[in-house]
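Sequence below, structure please.
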Amino acid sequence: MTEHKVKAYAATSATAPLGPYPIKRRQLRDHDVEIDIHYCGVCHSDLHTARNDWNWTVYPIVPGHEIIGKVVAVGSKVSHYRLGDTVGVGCMVNSCGHCAACDEGFEQHCHTGATYTYGWPDSSEEGGITQGGYSEKIVVNQNFVLRVPDTLDMAAAAPLLCAGITTWAPLQEAGIGPGSKVAVVGLGGLGHMAIKLARALGAEVTLITRSAGKEADALRLGASKVVLSSDAAQMAAVANQFHLIVDTVPYAHDLNPYLPTLSHKGKLVLIGYLGPLEPALDSVVMIMGGRSVAGSMIGGIAATQQMLDFCGQHGIGADIELIHMQDINQAYERMLASDVKYRFVIDMASLRNAG
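Next up is the predicted model:
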């Protein structure tokens, strides 16, 4: 099979709206899987990359790393997948495969650098840069393709490839299960998945939010109560309770009010914010209580497959709003205004069928 052009949507500069931009997908190699993309989730990382908020974007850029589709071709040495399988591709499409991190199943922490699904150097791709899931097709090494359980709705499964694994990883690392008490800070795309997964694992879940009016949604998703972070009395009432706090807030914020709510040896894990912490952490509360603050980024391939299988067994998908590819720029503006419950997912038939 030769390299071929496919329809896609790309940003051509930090200020240009996304629009149609054909790209080439590589020739199928021995261990590659070619996927017809049916659905692609919309992540805040897509928006940040399209607008070069992190100062590393190479244009043109096709975002999208929450990819669900069907296998339409396989390389001669592919053993994991067959034509017609429902599969997913998340935030990574390759890694070195032999460093200590990769050997332990943490490809996202590859010592030589994982290859991410879009905007990342890759000599095998046109222009030497990976391009993501806002497109008709993608070609990926079988080791970075994930099997999607048939019990899951394909569209609702798309955000599991980023929001799902990002929240699953700290829950698993902390050994969360029956008897655990988990707090989730923030109720957005990440927060709603953290509540669903923690509850399904058997934990008692509390939403901590600065905004009133979230109680009905939080309880529907699986939380047992809601605490307003701006209410000192409510925060004091949950002191020393939580084994784990999953902090999904995507901007700099004061972590100090949350630390006293951790139990002895409890941990607060940042999954939404990248950057310096302001104000500084008060180490007294950590040292005296054996508490810690850590960070977590997505998860390895094995952990992602474990998460998908768990979601398939428990019927867990994201709460989504399905959109057409042609509406992506409006979706970005709505994301900035927090006007989505809780993830946009693109129906890629809208791109495939466009003139």
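
For the rest of this, base every contact and every neighbour count on C-alpha atoms.
OK.

packing partners for the longest strand along the chain?
Ranked by number of residues, the top strand in the chain under DSSP state E is strand 32-42. With contacts defined as 3 or more C-alpha pairs under 8 Å, 6 or more residues apart in numbering; DSSP states H and E, strand 32-42 has these neighbours: strand 67-74, strand 137-141, helix 154-157, strand 343-347.

for these, which one ends up most surrounded?
Scoring the helices and strands packed on strand 32-42 by mean neighbour count under mean count of other C-alpha atoms under 10 Å gives strand 343-347 as the most buried, with a mean of 26.

Show me what that one is in contact with.
The contact list for strand 343-347 (C-alpha atoms under 8 Å, 6 or more residues apart in numbering) reads 38-43, 155-156, 158-159, 189, 318-325, 331.

And stretch 119-127, by the same measure?
Residues outside stretch 119-127 that contact it (C-alpha under 8 Å, 6+ apart): 23-26, 57-58, 61-63, 115, 128-132.

Restricted to buried residues, select the contacts of strand 343-347 in PyMOL.
Only the buried entries of the contacts of strand 343-347 go into this PyMOL selection, using 16 or more other C-alpha atoms under 10 Å:
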select buried, resi 38+39+40+41+42+43+155+156+158+159+189+318+319+320+321+322+323+325+331
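
ok so, going back, pipe the helices and strands packed on strand 32-42 into a markdown table and attach distance to Leu259 per row.
Output for the helices and strands packed on strand 32-42, formatted as a markdown table (distance: least, C-alpha to C-alpha, whole Å):
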| stretch | distance to Leu259 |
| --- | --- |
| strand 67-74 | 36 |
| strand 137-141 | 42 |
| helix 154-157 | 33 |
| strand 343-347 | 29 |
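
structure for this one too, so we can compare:
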Amino acid sequence: MIATKGYAAMNAGEQLTEWNFERRAVGPNDVQFDIQYCGVCHSDLHQIRNDWFPGIFPMVPGHEIVGRVIAVGENVSKFKLGDLVGTGCMVDSCGDCSSCKHGEEQYCENGSVSTYNGLNKYTDGMPTYGGYSKTIVVKEDFVLNVPENLPLSGVAPLLCAGITTYSPLRHWKVGKGHKLAVLGLGGLGHMAVKFGVAFGAEVTVLSTSENKREDAMKLGAHQFVVTKDEAQFNAVKDSFDFILDTVSAPHDIAAYMGLLKTNGVHICVGVPSEPSVIPAFALIGNRKSLAGSMIGGIEETQEMLDFCGENNIVSEVEVIDMAYIDKAYERMEKNDVKYRFVIDMATL
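Alright, predicted model coming up:
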């Protein structure tokens, strides 16, 4: 076993505190890397609070993890000491089901293993602990190469916020000739804008806050709509081919579906803590679709990282000390971050 330390919630809803714990020893197919940066995702807060399902405590959050390799198992062929690598939301899957065989491990029919708040059911059956820590041991197949030319702090959120928005845009082949609306300009939304623009779509940001207009335009958006302004909202009805919904707070999805063209698709990637009600008439009148998407498979995530390296795309971040995490959560709930907190793990 490997002794390390991190920040953990000892019980549901509690503030995080420093915690000493053990990782498994490096097995023949494992990679160990020391963590340099870890992004702070809204789902970290949801899981600490048991908003979605009962958690496994103590809980070490964090699934936007980057660092350098310090050990590899005897069977590892893809990585060597010193490589710059990352790990996102998964650390294992069954590898045998149809989804896994098609490179969509996130939809593993036998259940993928979450980077934290999960159980290593395909290895030792022990709880998984995330990236708010000094070091991590991950199966080689779930470790990713990180481009050396990008600022590392800005890369970390690509492992969740990046792939969560990249994957649906690629799946629905969003690009030139399409009008894309990005609902919400936060950690997910700002990445959706960057990718949508990079893919050639005409991008409009839908936001409740006028004060995000300038940032949206700087990120490359072509239009900005304040959704609380009835005139602005009504002016873009029947306008969009796609809406990428990144909002994690309760909101009226049916109202936004009125902004879609015939055959338009509303894609949910944000996860509110309360369910939404969608009247059938919001869908059938113009053959609209309501869809969802969750991160991406390992091959697609590597594709996304390579694309970002080639196009100099990273997340907009505020780097924080580990001890600042509870204050960061408070600010995150108030949307007081542009646009992702990232922890400098050297401060742990």
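
just to revisit the earlier point, tell me which of the helices and strands packed on strand 32-42 of the first structure lies nearest to Glu173 of the first structure.
Set against Glu173 of the first structure and scored by C-alpha to C-alpha, these come closest in helix 154-157, at 22.3 Å.

give me the stretch of the second structure that the closest one matches.
Under TM-score structural alignment, the match for helix 154-157 of the first structure in the second structure covers residues 152-155.

what do you get for stretch 196-212 of the first structure?
Going by TM-score structural alignment: stretch 196-212 of the first structure matches residues 194-210.

Now that stretch: buried residues?
Buried-residue list, stretch 194-210 of the second structure, by 16+ other C-alpha under 10 Å: 194-199, 201-207.

now that stretch: how far from the chain's centre is it?
18 Å (C-alpha atoms, centre = their mean, to the nearest Å).

now do stretch 138-157 of the first structure
Its chain's C-alpha centre and that of stretch 138-157 of the first structure lie 14 Å apart, by C-alpha atoms, centre = their mean.

Strands of the stretch 101-250 of the first structure, start to end?
Taking DSSP state E, counting those that start in this stretch as the criterion, the stretch 101-250 of the first structure carries its strands at 115-116, 137-141, 146-147, 181-185, 204-209, 225-228, 242-247.

what's the burial count for whatever residue of the second structure lines up with His65 of the first structure?
Here His65 of the first structure is matched to His63 in the second structure, going by TM-score structural alignment. By other C-alpha atoms under 10 Å, 29 other residues sit near His63 of the second structure.

Surely His63 of the second structure and Tyr129 touch.
No: judged on C-alpha atoms under 8 Å, His63 of the second structure makes no contact with Tyr129 at a distance of 9.4 Å.

Spit out the residues that contact the two alike.
Contacts common to His63 of the second structure and Tyr129, judged by C-alpha under 8 Å, 6+ apart, are Thr115, Tyr116.

Show me what Pro260 of the first structure aligns to in the second structure.
Under the alignment (TM-score structural alignment), Pro260 of the first structure maps onto Gly258 of the second structure.

residue contacts, its match?
Lys237, Asp238, Ala282.

can you put the residues you listed in a markdown table and add distance to Lys334 of the second structure and neighbour count?
Below are these laid out as a markdown table (distance: C-alpha to C-alpha, whole Å; neighbours: other C-alpha atoms under 10 Å):
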| residue | distance to Lys334 of the second structure | neighbour count |
| --- | --- | --- |
| Lys237 | 29 | 15 |
| Asp238 | 31 | 16 |
| Ala282 | 30 | 18 |
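
which one of those is nearest Ile136 of the second structure?
Ala282 (45.8 Å).

Pull the number of nearby residues for Asn143 of the first structure.
17.

show me the contacts for it.
Asn143 of the first structure touches Asn94, counting by C-alpha under 8 Å, 6+ apart.

how about it, what's its match in the second structure?
In the second structure, Asn143 of the first structure lands on Asp141 (TM-score structural alignment).

And that match, how close does it get to Cys108 of the second structure?
Distance, Asp141 of the second structure to Cys108 of the second structure, by C-alpha to C-alpha, to the nearest Å: 14 Å.

Check Gly131 of the second structure too.
With distances taken as C-alpha to C-alpha, Gly131 of the second structure is found 22 Å from Cys108 of the second structure.

now Gly73 of the second structure
From Gly73 of the second structure to Cys108 of the second structure the distance is 25 Å (C-alpha to C-alpha).

So between the two, which is more surrounded?
For Gly73 of the second structure versus Cys108, the count of surrounding residues by other C-alpha under 10 Å is larger for Cys108: 22 against 18.

Just tell me the aligned range of the longest strand of the first structure in the second structure.
So strand 32-42 of the first structure sits over residues 30-40 in the second structure, by TM-score structural alignment.

Give me the distance from the matching stretch to the chain's centre.
From the chain centre to the centre of stretch 30-40 of the second structure is a distance of 16 Å (C-alpha atoms, centre = their mean).

ok so, going back, mean shift of the match of helix 154-157 of the first structure relative to the first structure?
Aligned to the first structure and superposed, stretch 152-155 of the second structure gives a mean residue distance of 0.5 Å (mean C-alpha distance after the TM-score superposition for the first structure).

got a list of contacts for that stretch?
Defining contact as C-alpha under 8 Å, 6+ apart, one finds that stretch 152-155 of the second structure is touched by Tyr37, Cys38, Val66, Val146, Val314, Ser315, Glu316, Val317, Val319, Val342, Asp344.

and the counterpart of Glu107 of the first structure in the second structure, what does it touch?
Applying TM-score structural alignment, one finds that Glu107 of the first structure aligns to Glu105 in the second structure. Contacts for Glu105 of the second structure (C-alpha under 8 Å, 6+ apart) come out as Ser93, Gly95, Ser99, Ser112, Gly296, Gly297, Ile298.

can those go into a markdown table with extra columns for secondary structure?
Formatted as a markdown table, the contacts of Glu105 of the second structure follow (DSSP: H, G, I helix; E, B strand; the rest coil):
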| residue | secondary structure |
| --- | --- |
| Ser93 | coil |
| Gly95 | coil |
| Ser99 | helix |
| Ser112 | coil |
| Gly296 | coil |
| Gly297 | coil |
| Ile298 | helix |
